[in-house]
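# Sequence and computational prediction follow.
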Amino acid sequence: MASMLRNSVVNTTAGVLSMFMGFICSIIVARTLGVEGTGIVAYALWFMTVATVVSDYGMPQATLRFIARDVSGDHLHSALLQTLLSRFVVTTAIMAVGIGTYALWLASGNDARGSSVWLATIVLFLSYAYSTISIGAAQGLGQFDRAAKMTLTGCVLQFFSVLGGALLFGPVGAILGHATRHLPQALDLRRYLGQTAERVREIPADVKIYARNNWISGSVFALFGARIELALIGFFFSIAQVGYYSIGLTMSGMIAQLAVFILAFVVPQFGAMHDNADDTAFASAFQETIRWLGIVIAPIAIGGASIASELIPVVFGEDFAPAVWPAVILLAFAIAQALASVISRAILAKNRSTDELRMMLVWCGATTVSLLITVPSYGQLGAAWIRGGASILLLLMLSIYCHRVLQLRLPVLALMKSTLAAAICGATAAYMLTIVSGLIGLLIAVSAAAPVYFLALFLLRAVTWKEIRPLFDGLKTRMRSSKAD
């Protein structure tokens, strides 16, 4: 449990940094490119994830889950990864060629702008795709510090590249700037490949099934369950409406991204517990992971929703005022999506990927039909409510499955306490904004709400000093060792 806690702290730190830099870059894009430019970049980022999931055939997820089983000794080279990567190169190359062909077709029709956007999206897609399999290898082998360093490097590059790219080349430059965020991790992949062309002769059957099921569920989710409303809003309304909605989607997406970083250790360590038939440790780790994720995510989601009405116009500009209410809804429900990701990883660690696939198909179908009915009439506000309701539905589906099939129970009382503490935190921030508005008001609101949240956690006994003290001791030790170096 100590190693899990430490790994979670390392990844949480990296996740907070990534979330913060993503937020800053979204501000840069909004301020420099306006509503329409923001919509174009949002489309590119959405397509980046879709193209990656559709073309990766579940290989990054299989790497994360099984690479530790393939590596022995002090070296980090994996024959399984070599084999998976050789196939990964083919599938991603086919996707890149397909996008490039479409870009050339646009160029032949004198749409130079559209063609350049799609060519830039190829770079973004490839950078992101190879970073996913690289980070799967790093985290699967417990190289969390290494992955965090790559995140730090990528975030620094992203800031300057997005700023310079947007100013000099518009949406195309911003898209290429976002590609630099993933480049350090992608290039670090060679660290796990070794000096030879060693490969496993045959991928084990359980790895194939795991990769296939992850690929199908991930592809369906990416195409129909995640951000499909961007395509629908763009089709029925305009690229400007996409720009508005993308602000809330970006903010809630950053919370989901933070959860991914926090939970990076879950699949390999949960998988090891399952492989060792240690059901007691698995159940305990499952509950503690959900509990601590709720403590971290709840104030960001609920607090963010409480200040969004002031935050968005001040930070992104008055032109983005129509983005406020969709953002409030999406942020308020983001905690459900984050908690569902823990349960999903527990199901996968139990090698129940087929069951997870079936549930994802049902959920994606219900979400897509609801969006098709709602978006044409109610636009981005309707899309936000459907997305929020879909997050609750997914959490309920996965929770019921875990309770009935895996005998894993959610720490409901602990989640209620952290949510209540977050609500008190959010109410404090909202009240402070009624006294002082603008940027100064936002700074005061956040500064006042943070200590209120920690106090509420202790008063509600959501956390105890006994639990927190090892973290402070560990931080002191690391600070002392850094000074000594």
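Good, I have the coordinates.
# From now on I want contacts and neighbour counts done on CA atoms only, so please keep to that.
Fine.
# Correct me if wrong: A390 contacts V369.
No: if you go by CA atoms under 8 Å, A390 and V369 don't touch, sitting 11.3 Å apart.
# Quick check on those two: which one has the bigger neighbour count.
Comparing A390 with V369 by other CA atoms under 10 Å, the one with more neighbours is A390, at 22 against 11.
# Nearest spatial neighbour of the more buried one, chain-adjacent residues omitted?
T367 (6.1 Å; CA to CA, 6 or more residues apart in numbering).
# neighbours of that neighbour, just the number please.
T367 is flanked by 23 other residues according to other CA under 10 Å.
# Next, find the distance separating it from F224.
8 Å (CA to CA, to the nearest Å).
# List the buried residues of stretch 134-145.
For stretch 134-145, a neighbour-count test (16 or more other CA atoms under 10 Å) marks 134-144 as buried.
# Show me what that stretch is in contact with.
Identification of contacts with stretch 134-145 by CA atoms under 8 Å, 6 or more residues apart in numbering yields 7, 10-11, 60-61, 63-68, 76, 81, 146-147, 185-186, 188-189, 192, 264-265, 268.
# could you redo the last one with a cut-off of 7 Å?
With contacts defined as CA atoms under 7 Å, 6 or more residues apart in numbering, stretch 134-145 is touched by 7, 10-11, 60-61, 63-65, 67-68, 147, 185-186, 188-189, 264-265, 268.
# same check, this time on stretch 321-338
244-245, 247-249, 252, 255-256, 259, 297-298, 301-302, 304-305, 308-309, 312-313, 380-381, 384-385, 388, 391-392, 395.
# cutoff 8 Å now
244-245, 247-249, 251-253, 255-256, 259, 293-294, 297-298, 301-302, 304-306, 308-309, 312-313, 380-381, 384-385, 387-389, 391-392, 394-395.
# same thing with stretch 83-92?
Residues outside stretch 83-92 that contact it (CA under 8 Å, 6+ apart): 52, 55-57, 59, 126, 129, 199-200, 203.
# Please apply the same query to stretch 389-402.
By CA under 8 Å, 6+ apart, the residues outside stretch 389-402 that reach it are 333-334, 336-337, 339-340, 343-344, 347, 359, 363, 367, 408-410.
# Could you list the buried residues of that stretch?
Buried residues in stretch 389-402 (16+ other CA under 10 Å): 389-395, 397-399, 401-402.
# What of stretch 112-127?
Judged by neighbour count using 16+ other CA under 10 Å, the buried positions of stretch 112-127 are 114-127.
# Tell me which of the residues you listed fall in helices.
Those of these mapping onto helices are 114-127, per DSSP state H.
# okay, now the one to match up with it:
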Amino acid sequence: MAGTLVRKSLINAIAGVAVTVAGFASSILVARLLGVEGSGVVGFAVWAITMSVMVADLGIPGSLTRFLPELRARSTLDADGLSAALLRPYVLVSACVAGGFFAYAAWLAVAHPAGDAWQIGPGSFRSSPLFWLLCGLACLSQSLASFVNSYLRGVQDFAALARLALLSAGVQIVATGVGVVTFGAGGAIASSVIGSAVVMVAIVRLPRAGSAVSPALRDRVRRYALESWVSHLVTAFLWSRMEVIFLERSFGSHAVGLFTVSLTLSNLATQGPLLLTGALLSHLSEHSGADHAERRQNLYPASVRLLALIVFPLCLGTAGIMPLLLPLLFGPAFDSAITAATILVGSASLVTIATIAYSYLFAMERTRFILGSGLVGAILSIVAGLTVVPAAGLLGAAGSRAVIQTLVSATIVCYAWRALGCVLPAADLARMFLAALLCAVAARMVATVSSGVPGLVLAIVMGALVYAAALRVLKPLPTADLHRMREALRSLPVPLRSAALASLRVIAPA
């Protein structure tokens, strides 16, 4: 079971890596070509688009990922019928939410008919009809693309998901470069529309008809969708870029630009490992019956260890090289973001571990606790935004985000243990964290006495060597996990397989 999951996750990771690379490359282009202020404008747009997509979500994409694997595993005829039944209201609601942006843009165009009102600049983007028009288009295209991606995950067609992601990533990078050079911030926002449109058009190939959804299934889906939707909306205040509202209000686009860059590096460090869990929800849903409870509980510590093995050194190692990495990527104008980025990336090493527990709770339809914990986190985030952020600025935003997210994540992990019997392998995680901490210290020592690309490369190599040596001594991976990893890695293409197996032998000799 675990080997199958890892193989699915590796294929899914290809899709996610493409999306991550496209987003990161686009962020660098925006930062380099538009500077801190321009990055702040684009960062505000990203926040507005993300929140609007969540509002239009209705819990439907998550329901596809949750229920389609279960239906297909039981060989029922409801899978296509469920997809078709959910598609119609989803398209309607997405169009209505996007229509709100379009209506606001039309009102601004009438209220401010002057030509310069269409310019998207640090001091004028809020009153620009073009800014809100592009946000509406991005909301619509990303919402429909989300449905396509969730359907493909639900039917576990990760190969098609990867193909679409690779195509979308290539288009977005090219569109960002051309758009920013030609149209500035407006071109950067438009590139997100173009990139997601590549995936969105695949919606015409999804099922339009199927067997009628049974009343019992309809009730389960409706409850799950509603609870997960509200949970996502509430937790959006905790996990999205909500801090940009308070930073923009108190300190303007410059602070938003610095915070956006900090989050970009934090997301880069965690996104790769998180992609390995992309297939986990659908895999758990496929085995959601009571007769699979023991197998799910056995899978939990293995999944957590696999994620920690990668995310701990990436997060803490990235924090160690931050003084060299951030200026090299985004330019010296963003040096003020180094401390904030270090805080966010470092704390993400612990927060990311809770994603496994989240997947288990969603698979077992324990959405109410997620809603409750998210509500508490959202209230704390708002309080921090009204108090800490205005007083401490960028560092206040980064610090409060790190503390609140860590507390909520710890609560989720504890609930998964008490309610579902998902025991956290604390001793193994502690050894991995120690190894990653030694990696970060070694990398920071090199980064302190060196500079430029050679210094960065040397710091990364030193950190990797120290991490491998620490793992070899501390031995945090059980024999069963190593066996599963070797079996899964043998399904990779030959060049990747050889490198991956060689790396595994270094940290854990057979």
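Happy to help now that I have it. It should be emphasised that the depicted structure is a prediction, and the values quoted were computed from it without experimental measurement.
# before we move on, back to that, which of the buried residues of stretch 112-127 of the first structure sit farthest apart?
The span of those, defined through CA to CA, is set by G114 and S127 at 20.3 Å.
# quick one: contacts for L274 of the second structure?
Per CA under 8 Å, 6+ apart, neighbours of L274 of the second structure: 307, 352, 355.
# same deal with N11 of the first structure?
Counting by CA under 8 Å, 6+ apart, N11 of the first structure makes contact with 144, 148, 261-264.
# preserved in the second structure, out of those residues?
Compared against the second structure with both residues aligned by TM-score structural alignment, their matches' CA atoms under 8 Å, the contacts of N11 of the first structure retain 144, 148, 261-262, 264.
# I'd like the distance between the residue sitting nearest the centre point of the second structure and T277 of the second structure.
Nearest to the mean C-alpha position of the second structure, by CA atoms, centre = their mean, lies Q271 at 5.8 Å. Going from Q271 of the second structure to T277 of the second structure by CA to CA gives 10 Å.
# Map T354 of the first structure onto the second structure.
In the second structure, the residue paired with T354 of the first structure is R368, using TM-score structural alignment.
# ok, back up a step: hang on, isn't the residue nearest to the centre of the second structure packed against T20?
Yes: Q271 of the second structure is within contact range of T20, at 6.9 Å (criterion: CA under 8 Å).
# and the equivalent of T339 of the second structure over in the first structure, what element?
Matched by TM-score structural alignment, T339 of the second structure corresponds to W325 in the first structure. W325 of the first structure belongs to helix 324-349 when elements are defined using DSSP states H and E.
# now L357 of the first structure
L357 of the first structure is part of helix 353-401 when elements are defined by DSSP H and E.
# and the next element down the chain from the longest helix seen in the first structure?
Ranked by residue count and defined by DSSP H, the top helix of the first structure is helix 2-56. For helix 2-56 of the first structure, the succeeding helix or strand toward the C-terminus, using DSSP H and E, is helix 59-70.
# what's the burial count for F101 of the second structure?
By other CA under 10 Å, 22 other residues sit near F101 of the second structure.
# If you could redo that for R497 of the second structure, that was the one I meant.
By the criterion of other CA under 10 Å, R497 of the second structure has 16 neighbours.
# list the contacts for it?
Contacts of R497 of the second structure (CA under 8 Å, 6+ apart): 489-491.
# Inside helices: which ones of these?
Within these, residues falling in helices by DSSP H are L489.
# In ChimeraX, how would I select the buried members of the contacts of R497 of the second structure?
The ChimeraX command for the buried members of those (criterion: 16+ other CA under 10 Å) is given here:
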select :489
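# can the contacts of R497 of the second structure go into CSV with extra columns for distance to F44 of the second structure?
Output for the contacts of R497 of the second structure, formatted as CSV (distance: CA to CA, whole Å):
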residue, distance to F44 of the second structure
L489, 40
R490, 44
S491, 42
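# and which of the contacts of R497 of the second structure is nearest to V42 of the second structure?
Distances from V42 of the second structure to those, taken by CA to CA, are shortest for L489, at 39.0 Å.
# All the helices of the stretch 401-510 of the second structure, in order from the start?
Secondary structure of the stretch 401-510 of the second structure by DSSP state H, counting those that start in this stretch: the helices cover 426-449, 452-474, 479-489, 494-507.
# Go through these and name the closest to L166 of the second structure.
Minimum separation from L166 of the second structure across these (CA to CA) falls at helix 494-507, 18.2 Å.
# so the closest one versus helix 479-489, what angle?
Using axes from the mean of the first three to the mean of the last three CA atoms, to 10 degrees, the direction of helix 494-507 of the second structure lies 160 degrees away from that of helix 479-489.
# Map A112 of the first structure onto the second structure.
Checking TM-score structural alignment: A112 of the first structure goes with W118.
# For that match, which non-adjacent residue is spatially closest?
Per CA to CA, 6+ apart, closest to W118 of the second structure is S128, 4.9 Å.
# Quick check, the one you found in contact with A111.
No: look at S128 of the second structure against A111 with CA under 8 Å: they stay out of range, at 10.7 Å.
# May I see the buried residues of stretch 451-460 of the second structure?
451, 455-460.
# export the residues you listed to a markdown table and tack on distance to R32 of the second structure?
Formatted as a markdown table, these follow (distance: CA to CA, whole Å):
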| residue | distance to R32 of the second structure |
| --- | --- |
| S451 | 20 |
| G455 | 21 |
| L456 | 19 |
| V457 | 21 |
| L458 | 25 |
| A459 | 24 |
| I460 | 23 |
